[in-house]
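K.L.:
The following block contains a protein sequence and its predicted model.
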Amino acid sequence: MTDPRPLPRRSLRTRLALFYAAGIYVAGIVVLAVVTVPLAGIQSTVPARSQAPGAITGTGEGIGPHQLLVGSAVALALLIPIALAAGWFVAGRFLRPLRAVTATAKAISAGNLHQRLDLGEPADELTELGSVLDDLFARLEASFDAQRHFVANASHELRTPLAGLRTLLEVTLADPDADAGTLRSACQEALALGAHQERLVQALLALATGEGGVARRDTLDLAHVVRGVLASRRGRATERGIDLAERLTPAVTAGDPGLIESLIANLVDNAIRHNHPGGHVEIATQTSGTRATLTVTNSGPAIPDDQIQRLVQPFQRLAPDRNGRRDGYGLGLAIVHAVARAHHAPLTISARPEGGLAVTVRFVRPPLEVPLVTDGFRHGHTAFTRPKNS
């Protein structure tokens, strides 16, 4: 039977101190051997009845083996505590930055995310590790802040329609004179609020799916996906008086077909939604070097350059229209940013001087040509199912 008691644990400083002490002790033995072995063969010389102090007229017997043995044993015995003390000191000096890293990491894990190591000089492997950990802590702090901000905004967005639905039902039930027409109208408004919540939940799901990464990779043509998206958006664009123009050339890439279609759909919807009557939207695909490029350009209100990065954050909307309404949920470009990052595709968003945005996504071209995903089927494999737009 095995002993259930755990073995005693020695600290890293103790192990390093023993290692350094052993090295120092071995080095002492080598030095002692190098010095004493030649001394054993040296014959001592003594003056014999001479008036001159430097005259040497006779020889003695030299250093005997017994004297060498006793001297070496005493030297080795004295070297043991010296080696242990030196090893303990050197190990402590080398482990001092590591103790600082441990203490700071414990403080940060307790919730103090803004604290950093800042090991400073000298520049060595431990300070390099500290710099890497400082960068990691900074990203974790930004991630936690973004998560708290996202949860707060999502709670607010979901609470508003729920509160409206509850108020509608309470007012309707409290009306003693409510007839069938009133109840039907209340049910229609409740259905509209429910549809609003459903679209918001779908957008949140699309955002979470994009941030979760790519689950599958198929080879597809961006031009083909764009044509399918535009076919379902032309009616909405016509109602708003917006012209949809396309310049589509083959642009083959590899990625998750559902996520890429969600990216394109959100770009087109965003360009139609944040536009003005009589405006235009232009979608282009092309191949440039090792990249398959998608560009969506639209007219619309002028956007300051310093507000561009804010638009890719969740729940960030453009200014309300003349009626004070805010169309959309502020998740369109956030979904685009998440999907592009999952595919390692650089995303460029720039404000046009005449108003509107120009958005470019550069996907990586696949190294090998394989069958493309088409509408519904691919040779030998079932293709993706188009999700509802987020």
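P.N.:
Perfect, thanks for sending it.

K.L.:
hey, let's count contacts and neighbours off CA atoms from now on
P.N.:
Fine.

K.L.:
Residue 19 contacts residue 87, correct?
P.N.:
Yes. Contact criterion CA atoms under 8 Å: residue 19 and residue 87 qualify, at 7.4 Å.

K.L.:
Who has more neighbours out of these two?
P.N.:
Just comparing residue 19 and residue 87: by other CA atoms under 10 Å the higher neighbour count belongs to residue 87, 24 against 17.

K.L.:
Identify the residues contacting the more buried one.
P.N.:
16, 17, 18, 19, 20, 21, 24 (CA atoms under 8 Å, 6 or more residues apart in numbering).

K.L.:
which SSE is the residue nearest to residue 200 when sequence neighbours are not counted in?
P.N.:
Excluding the flanking residues, the one nearest residue 200 by CA to CA, 6 or more residues apart in numbering is residue 329, at 7.0 Å. Per DSSP states H and E, residue 329 falls between elements, in no helix or strand.

K.L.:
how close does residue 329 get to residue 314?
P.N.:
Between residue 329 and residue 314 the computed distance is 9 Å (CA to CA, to the nearest Å).

K.L.:
So those two - more neighbours on which side?
P.N.:
residue 314 (21 against 18).

K.L.:
and that one, that's in a helix?
P.N.:
No. Going by DSSP: H, G, I helix; E, B strand; the rest coil, the assignment for residue 314 is coil, not a helix.

K.L.:
Hmm, it is touching residue 336, no?
P.N.:
No. Applying CA under 8 Å, one finds residue 314 not in contact with residue 336, separated by 10.7 Å.

K.L.:
Okay, one more to line up with it:
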Amino acid sequence: MSRLHRTLRPLHTIRVRLALTTSAWLFAISGLILLGLYLALQHSIDARPLDPVTVGKFVQKSDGTLKYKTGETFQAADLESVQQAVNQSTLDLLRNYSLIALAVISLISLLVGWFVAGRMLRPIDAITSTANRLRATDLSQRINASGPDDELRNLADTLDNLLDRLDTAFRAERALVADVSHELRNPVAVIQANVEAVLADERATPAERADALAIVSRQTARMSRLLDDLLATARRRSGSFADERVDVHDFVNDIVGDHQLLARERSLELTGHCSPGPMVYADPESLARALTNLLSNALRLAPEGSTITVAAGSVGGWAWIAVRDEGPGIAEADQQRVFERFRRVDTPDSPTAHRGSGLGLTIARQIVESHEGRLYLYSVLSVGSTFVIWLPDRADAARGVRSGRPPDEDPLGARGGSPNRSSST
């Protein structure tokens, strides 16, 4: 049975079905046309078989009289009967030629249908061949369909665009795995070295053990921050958001209150200035993660005794949340790079004991953009940095006052230069 199925399998292809369907329809249409012509002629002309009469044969004598020749006869018919017989012969000839024409049309239509179907389905063959050549480690193959701009060409172009996005996504995933492996390798190596050289050594002094424990604690904290950021990235990509109305005033005040203790530990003044009224639709946990990442960077980089300002408000239908520090600032050439994964911009004044995972700003940007927002950076070296989250203010949505993109100005006051956008608008 399986052998028979393999034998008949070529007959089940789309090309065969298209050719047979085209031929069958053309045969049916041609047959109906010829049948209509035949019936129309049959009803418009008087046609019937010849019905001759047997007549005896006569000869003329010399005196002019006719003499019947015994035993000799011939067939005779009047002129009307002959005309009817001619019409009948013509109808019979038309019928026979029509049947032959139908047979020829069926054969020609089958061949033409096979050729046309092959031409039409050529992009599908290219799609199949490309799909067969694809591998998980190589998504560089493309269909690159040519020909008329029809539905199959659009399908091929759509699949090429899909492959481009998949290739970009897979490259990003491989880069992320490589970056994470690189980031985890160093703290693991430091922990292993301290455990083997100090903590596992019975002759190590208490001071050496204390130093080793402090180093291990810092490295484990660093790995913990990295894993938290990776979990946040995975959650964002899974689309597991639960959007709800968020009062920006209360939301920002809660985040500022949660970080007051950390600010006092570093002798920093953390102040909040929030205007009541702005309302956004967002996943509170994800949005809190984005704002916490910005605030954590400010707490880590700001010099002792300086002020960190967290403010919120609304401009032109856009709600904004700004985090300003008086840290070392970021050079204009490096401002876009800080939003890339595992990119760290080290400055002479930045403390190296509290380095981040390199994912904080990346995750903040991704969360903001997933909520139809934008993340802008304003920074001047030796002055400080201001990160501004812009989100659609749903409180102004009914009035239709929101512009197509957020304002370019720093809502806390310009520090010079134009904003560095984390993404194009």
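P.N.:
That came in fine, so what should we check first? If you're wondering where the values come from, they're calculated on a predicted model, not measured in any experiment.

K.L.:
related to what we said a few turns ago, just give me the match in the second structure for the residue nearest to residue 200 of the first structure.
P.N.:
For residue 329 of the first structure, the aligned position in the second structure is occupied by residue 357, per TM-score structural alignment.

K.L.:
Tell me who's in contact with that match.
P.N.:
Contacts of residue 357 of the second structure (CA under 8 Å, 6+ apart): 222, 223, 225, 226, 229, 342.

K.L.:
Give me the subset of these lying in strands.
P.N.:
Assignment to strands by DSSP state E places none of those there.

K.L.:
between these, which is nearest residue 46 of the second structure?
P.N.:
The nearest member of these to residue 46 of the second structure, counting by CA to CA, is residue 229 at 95.1 Å.

K.L.:
Report how many residues lie close to the counterpart of the closest one in the first structure.
P.N.:
With TM-score structural alignment as the matching criterion, the partner of residue 229 of the second structure in the first structure is residue 203. A count of nearby residues for residue 203 of the first structure, using other CA under 10 Å, gives 22.

K.L.:
wait, residue 203 of the first structure sits on residue 331?
P.N.:
Yes. Using CA under 8 Å, residue 203 of the first structure is in contact with residue 331, at 6.8 Å.

K.L.:
correct me, but residue 310 of the second structure touches residue 275?
P.N.:
No. At 11.4 Å, residue 310 of the second structure and residue 275 do not qualify as touching, with contact defined as CA under 8 Å.

K.L.:
Those two - which one has more neighbours?
P.N.:
More crowded of residue 310 of the second structure and residue 275, by other CA under 10 Å: residue 310, with 25 against 13.

K.L.:
Specify, as a residue range, where the helix or strand hosting residue 226 of the first structure falls in the second structure.
P.N.:
Using DSSP H and E, residue 226 of the first structure falls within helix 222-231. Under TM-score structural alignment, helix 222-231 of the first structure corresponds to residues 248-257 of the second structure.

K.L.:
Just the buried residues of the matching stretch, please?
P.N.:
Neighbour-count burial for stretch 248-257 of the second structure flags 248, 249, 252, 253, 255, 256 (criterion: 16 or more other CA atoms under 10 Å).

K.L.:
Closest one to residue 192 of the second structure out of these, please.
P.N.:
For these, the nearest to residue 192 of the second structure is residue 255 (36.3 Å; CA to CA).

K.L.:
Can you check the distance spanned by stretch 226-241 of the first structure, start to finish?
P.N.:
Across stretch 226-241 of the first structure, first to last residue, CA to CA, it's 20 Å.

K.L.:
in the superposed pair, what's the mean gap between stretch 171-191 of the second structure and the first structure?
P.N.:
Its matched residues in the first structure lie on average 1.0 Å from stretch 171-191 of the second structure after superposition (mean CA distance after the TM-score superposition for the first structure).

K.L.:
Grab the most central residue of the first structure for me.
P.N.:
residue 139 (6.7 Å; CA atoms, centre = their mean).

K.L.:
I'd like to know how far the aligned residue in the second structure for it sits from residue 340 of the second structure.
P.N.:
Superposed on the second structure with TM-score structural alignment, residue 139 of the first structure falls opposite residue 165. Distance of residue 165 of the second structure to residue 340 of the second structure, given as CA to CA: 19 Å.

K.L.:
Please apply the same query to residue 102 of the second structure.
P.N.:
In terms of CA to CA, residue 102 of the second structure sits 70 Å off from residue 340 of the second structure.

K.L.:
cool, and residue 160 of the second structure?
P.N.:
For residue 160 of the second structure, the distance to residue 340 of the second structure - CA to CA - is 27 Å.

K.L.:
got it, and residue 127 of the second structure?
P.N.:
For residue 127 of the second structure relative to residue 340 of the second structure (CA to CA), the value is 35 Å.

K.L.:
neighbour count winner among these two?
P.N.:
The neighbour count for residue 127 of the second structure versus residue 340, taken as other CA under 10 Å, is higher for residue 127 (20 against 16).

K.L.:
In terms of helices and strands, where is whatever residue of the first structure lines up with that one?
P.N.:
Here residue 127 of the second structure is matched to residue 101 in the first structure, going by TM-score structural alignment. In the assignment (DSSP H and E), residue 101 of the first structure maps to helix 65-109.
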